[in-house]
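Novice: Build me a model from this:
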Amino acid sequence: MALPSLVHSICAAIIIVSLALSLTGVLTLANEQYQRRPEAGNRPIKGYVQVAKLLVYGATAILVIAALMDQSPLLLLSGLGAMAAVLMLVFKDTILSLVASVQITSNDMIRVGDWIEMPKLDANGDVIDIALHTVKVQNFDKTITTIPTHRLITDSFRNWRGMSESGGRRIMRSLMIDQNSVRFLGDADIGQLSRFAVFRAYLDDRQGRISAWNRRHAGSDGLNARRLTNIGTFRAYVLAYLRSLPSIAEDKTMLVRQLEPGEHGLPLQIYAFASTTVWARYEDIQADIFDHLIAIMPEFGLRLFQRPTGLDLMGLVTHGSDVCSSGRPEAAVQQKDPVGA
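Specialist: So this is what the prediction gives:
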């Protein structure tokens, strides 16, 4: 190749590269300007910009090679058909990521700022960047987890955006009640529980209905009479207590229900929504509720169920020693606390 032709080819290649860099710079500037718009968090275009840049780089490579060889670009393009399989293999991840980006954006699956949870990849935090190939998640311990974009389509993940937008966060936790402590309430018990103003009206109304029913149906037969139970009364108290708290959302579902009893006791589940989504405040609200409920349970004659501890075993050893020393096993039986005490 003659020197003038070589210089001409190099200059043409430099011009092509300069134009390509200018075009990619325009694309970058357009993306930066778009990110300042309010809807940028909901509809990011960074993935599409990266695809456009890849196309520009590919076209630039073809044009530069054609300019240096002093040949028409169509000759190079005609040979790409035979290389289609190779290109599909090389750009497999890019193609998958492009399709995933389109689906994520069109279906509004994630946005920058969303709290997502993906246990398979140890991701649990806020989305800080959505690109063509990767989505970056800043975990709550300030580590960064990089998720391939196509994994958000093929694998399941949890997006907490709905919780954040609702203005409340769910509380769903159970108290494990020792079933041996469940019993009927006597008149003295009801009189003691009437001191709690939060559900005094409930007790009066309930007791009035039961008394009226007993007069009509049970008569003098105490065996067939209806009576209040401590577990049912405690359930009513918990519900009334939750309704009295300003930190619990009144416009959302609020339940206090019994689950199926098992080997760990009778689960009494509290299902409600805190009136905030701030994590620290939510944990404080939840802890305050269960602090109060655990402390007040003995007023209803109820006990929490828990596995035997060293103190329980020490008590068994002590009772066993009393039996051996006195020779009267019935005395030790009388002194022994009820199961679960």
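Novice: going forward, measure contacts and count neighbours with C-alpha atoms only.
Specialist: Fine.
Novice: mind checking how far residue 237 is from residue 173?
Specialist: 16 Å (CA to CA, to the nearest Å).
Novice: So for those two, which sits in the more crowded spot?
Specialist: residue 237 (22 against 14; other CA atoms under 10 Å).
Novice: can you pull out the helices in the stretch 151-300 of the chain?
Specialist: Ranges of helices in the stretch 151-300 of the chain, per DSSP state H, counting those that start in this stretch, are 151-154, 161-166, 187-193, 200-213, 230-243, 279-296.
Novice: Let me know which of the ones you listed is tucked in deepest.
Specialist: Greatest average neighbour count among the helices of the stretch 151-300 of the chain goes to helix 230-243 (a mean of 19), per mean count of other CA atoms under 10 Å.
Novice: related to what we said a few turns ago, go through the helices of the stretch 151-300 of the chain and name the closest to residue 13.
Specialist: helix 151-154 (38.9 Å; CA to CA).
Novice: what does that closest one rub up against?
Specialist: 100, 103-104 (CA atoms under 8 Å, 6 or more residues apart in numbering).
Novice: Can I get the residues you listed in JSON lines including secondary structure?
Specialist: As requested, the contacts of helix 151-154 are arranged in JSON lines below (DSSP: H, G, I helix; E, B strand; the rest coil):
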{"residue": "100", "secondary structure": "helix"}
{"residue": "103", "secondary structure": "helix"}
{"residue": "104", "secondary structure": "helix"}
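Novice: could you redo these as a markdown table and give each row distance to residue 225 and neighbour count?
Specialist: Supplementary listing: the contacts of helix 151-154 in a markdown table, determined by distance: CA to CA, whole Å; neighbours: other CA atoms under 10 Å:
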| residue | distance to residue 225 | neighbour count |
| --- | --- | --- |
| 100 | 66 | 22 |
| 103 | 64 | 15 |
| 104 | 62 | 20 |
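Novice: okay, those in TSV with distance to residue 331 next?
Specialist: What follows is those, written out as TSV (distance: CA to CA, whole Å):
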residue	distance to residue 331
100	74
103	75
104	72
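Novice: Ok, which of the helices of the stretch 151-300 of the chain comes nearest residue 223?
Specialist: Residue 223 lies closest to helix 200-213 among these, at 13.7 Å (CA to CA).
Novice: Need the contact partners of that closest one.
Specialist: Contact with helix 200-213 is made by 190, 193-194, 226-228, 236, as judged by CA under 8 Å, 6+ apart.
Novice: One more, so I can put them side by side:
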Amino acid sequence: MNFNKHFLYNYLQELGLSINTSKYLNLFILLILFLIVIYAIDIITRKVFQSISVRISKTSKTNFDDILLANKLPTNIAHLVPVLLFFELIPILFYDFEYLKNLITKSFQIISIILAIKIVRSILNSVKDFLKTLPRFKDKPIDSYIQVFMIFAWFSALILSFAIITNQSILAFFTALGAASAIIILIFKDTILGFVASIQVSVNDMVRIGDWITFEKFGADGDVIEISLATVKVQNFDKTITTIPTYALISDSFKNWRGMVNSQGRRIKRALNIKMESIKHLSNEDIDKLKSIQLIEAYLTMRQEKINSYNNEQNINKELLLNGRNLTNIGVFRKYAQTYIEMHPAINKDMTIMVRQLAPTTNGLPLEIYAFSADKKWKNYEYIIADIFDHLLASIQYFDLEIFELPTNLNFKS
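Specialist: Reported below is the predicted structural model:
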């Protein structure tokens, strides 16, 4: 230590400073000089590390080193060099100032911990960005896992900093933490709930990045673009962004359309409301007229023969259409709609195709079309539905049926 002291005094004399100058002035001048030197070393170290990193990234085949460079890992590592150097020089600079030496030593120990955290964060962010470039990890909530690791890292840094500042053991920190646990739980309630929810969402595979979800409570209807510890971001189809708390995914009900996207078709489920006054039995003349419709010509011929045969065998009086077995215009139209949809080129023939009647309502008799379009893209899906119902709405008049409509002002006037 005496050698260091005389060395510094001799260096001051060479700079023209008297050794009788106040020791505080000597300290201040030395501190300024060393800070300048440390800053210069920091600049040089950063440039050297960046230069080496750029050369390595250009020659390597993998893009992971490029990602490390983009996340400033070489820069954060370079900052450690001047910090550690200054840390070694603290006993020399402050040999006559014990209190300042202890204070600055603790400060630089904490700075070293913060730099270590920044290095860890750069590595984790690089791992996250690299995994997102791999197809099998694109839909995984990697951000949540990274945030969990960072929480543990910052928590560990907080414990070490507390131990350094107070000269207390880590056990004392946990004792104080237990006493304040109720306050901590209250402050970090959303974070804790988000942490638990992230684990459950990931384990149960409830939501992935890229999934189309509908969450009416939060007005979300679009694709999941980010899953983090506290929030899930959904880009709606109108390009707005809706932020949903992660824990809401396990506490509330929402719809995930992944099953539809992964299936072989997208469901069509829509009804025509038939005016019940227009439903009637068909006479043989009506049936012969409808035979001109090619899609149901064979069906009508076959059904007419069976019905006439049954009625003749049972000696049914057909002067009244109600007697015996009969075809109805709604039944024939239902068969026509079924045949038309089964032959439609945009419908998946391997999935359910059904035209069914629902319970009558005050708005008429619903005739529901239930099928699956082969094309699942929204725009094409809507076009297929419109094409089917355009045809059916235009065809219904040939069966002497009418679509139910509420009366308008024109009806009341007439």
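Novice: picking that back up, what's the closest of the contacts of helix 200-213 of the first structure to residue 136 of the first structure?
Specialist: residue 236 (46.4 Å).
Novice: Quick one: map that closest one onto the second structure.
Specialist: Matched to the second structure by TM-score structural alignment, residue 236 of the first structure sits across from residue 335.
Novice: What ranges does the stretch 101-250 of the second structure have for its strands?
Specialist: For the stretch 101-250 of the second structure, the strands defined by DSSP state E, counting those that start in this stretch cover 212-215, 220-227, 231-236, 241-245.
Novice: still on that earlier bit, leaving out chain neighbours, which residue sits closest to the match of residue 236 of the first structure?
Specialist: Leaving aside its sequence neighbours, residue 335 of the second structure sits nearest to residue 296 (CA to CA, 6 or more residues apart in numbering; 7.5 Å).
Novice: Aligned to that neighbour, what sits in the first structure?
Specialist: In the first structure, the residue paired with residue 296 of the second structure is residue 199, using TM-score structural alignment.
Novice: related to what we said a few turns ago, who wins for proximity to residue 314 of the first structure among the helices of the stretch 151-300 of the first structure?
Specialist: helix 279-296 (24.4 Å).
Novice: Which other helices and strands does that closest one contact?
Specialist: strand 266-274 (3 or more CA pairs under 8 Å, 6 or more residues apart in numbering; DSSP states H and E).
Novice: Tell me the residues of the second structure aligned with the helix ranked longest in the first structure.
Specialist: For the first structure, the longest helix by residue count, based on DSSP state H, is helix 3-35. Under TM-score structural alignment, helix 3-35 of the first structure corresponds to residues 100-132 of the second structure.
Novice: post-alignment, the matching stretch versus the first structure, mean distance?
Specialist: When the first structure is overlaid, stretch 100-132 of the second structure sits 1.6 Å from its aligned residues on average, using mean CA distance after the TM-score superposition for the first structure.
Novice: Check which residues of that stretch are buried.
Specialist: Residues 101, 104-110, 112-132 are the ones in stretch 100-132 of the second structure that count as buried (16 or more other CA atoms under 10 Å).
Novice: now stretch 31-40 of the second structure: which residue numbers in the first structure?
Specialist: Mapping stretch 31-40 of the second structure onto the first structure (TM-score structural alignment) gives no aligned residues.
Novice: ok, now stretch 244-251 of the second structure?
Specialist: Against the first structure, stretch 244-251 of the second structure falls on residues 147-154 (TM-score structural alignment).
Novice: what does stretch 388-402 of the second structure give?
Specialist: The alignment of stretch 388-402 of the second structure onto the first structure (TM-score structural alignment) covers residues 289-303.
Novice: Residue 41 of the second structure against residue 82, yeah?
Specialist: Yes. Here residue 41 of the second structure reaches residue 82: they are 6.2 Å apart, a contact under CA atoms under 8 Å.
Novice: Check which helices and strands the helix ranked longest in the second structure sits against.
Specialist: Looking across the second structure with DSSP H, the single longest helix is helix 23-59. Applying 3+ CA pairs under 8 Å, 6+ apart, we find helix 23-59 of the second structure packed against helix 64-70, helix 73-93.
Novice: rerun that using 6 Å as the cut-off
Specialist: Contacts defined by 3 or more CA pairs under 6 Å, 6 or more residues apart in numbering; DSSP states H and E place helix 23-59 of the second structure against helix 73-93.
Novice: Could you tell me where the helix it packs on falls in the first structure?
Specialist: Under TM-score structural alignment, there's no match for helix 73-93 of the second structure.
Novice: so how far is that helix off the chain centroid?
Specialist: Between the centre of helix 73-93 of the second structure and the centre of its chain there are 41 Å (CA atoms, centre = their mean, to the nearest Å).
Novice: For that helix, buried residues please.
Specialist: Buried, per 16+ other CA under 10 Å, within helix 73-93 of the second structure: 73-83, 86-87, 90-93.
Novice: Over to stretch 240-250 of the second structure?
Specialist: Within stretch 240-250 of the second structure, the residues scored as buried using 16+ other CA under 10 Å are 241-249.
Novice: what does stretch 362-375 of the second structure give?
Specialist: For stretch 362-375 of the second structure, burial by neighbour count (16+ other CA under 10 Å) applies to 364-375.
Novice: how far does the match of stretch 244-251 of the second structure stretch from start to finish?
Specialist: First residue to last in stretch 147-154 of the first structure (CA to CA) measures 12 Å.
Novice: Over to stretch 116-130 of the first structure?
Specialist: First residue to last in stretch 116-130 of the first structure (CA to CA) measures 13 Å.
Novice: do the same with stretch 135-143 of the second structure
Specialist: 16 Å.
Novice: From the chain's centroid, how far away is that stretch?
Specialist: Centroid separation for stretch 135-143 of the second structure versus its chain: 10 Å, with CA atoms, centre = their mean.
Novice: And the contacts of it?
Specialist: For stretch 135-143 of the second structure, contacts defined as CA atoms under 6 Å, 6 or more residues apart in numbering pick out 131-132, 208-209, 227-228.
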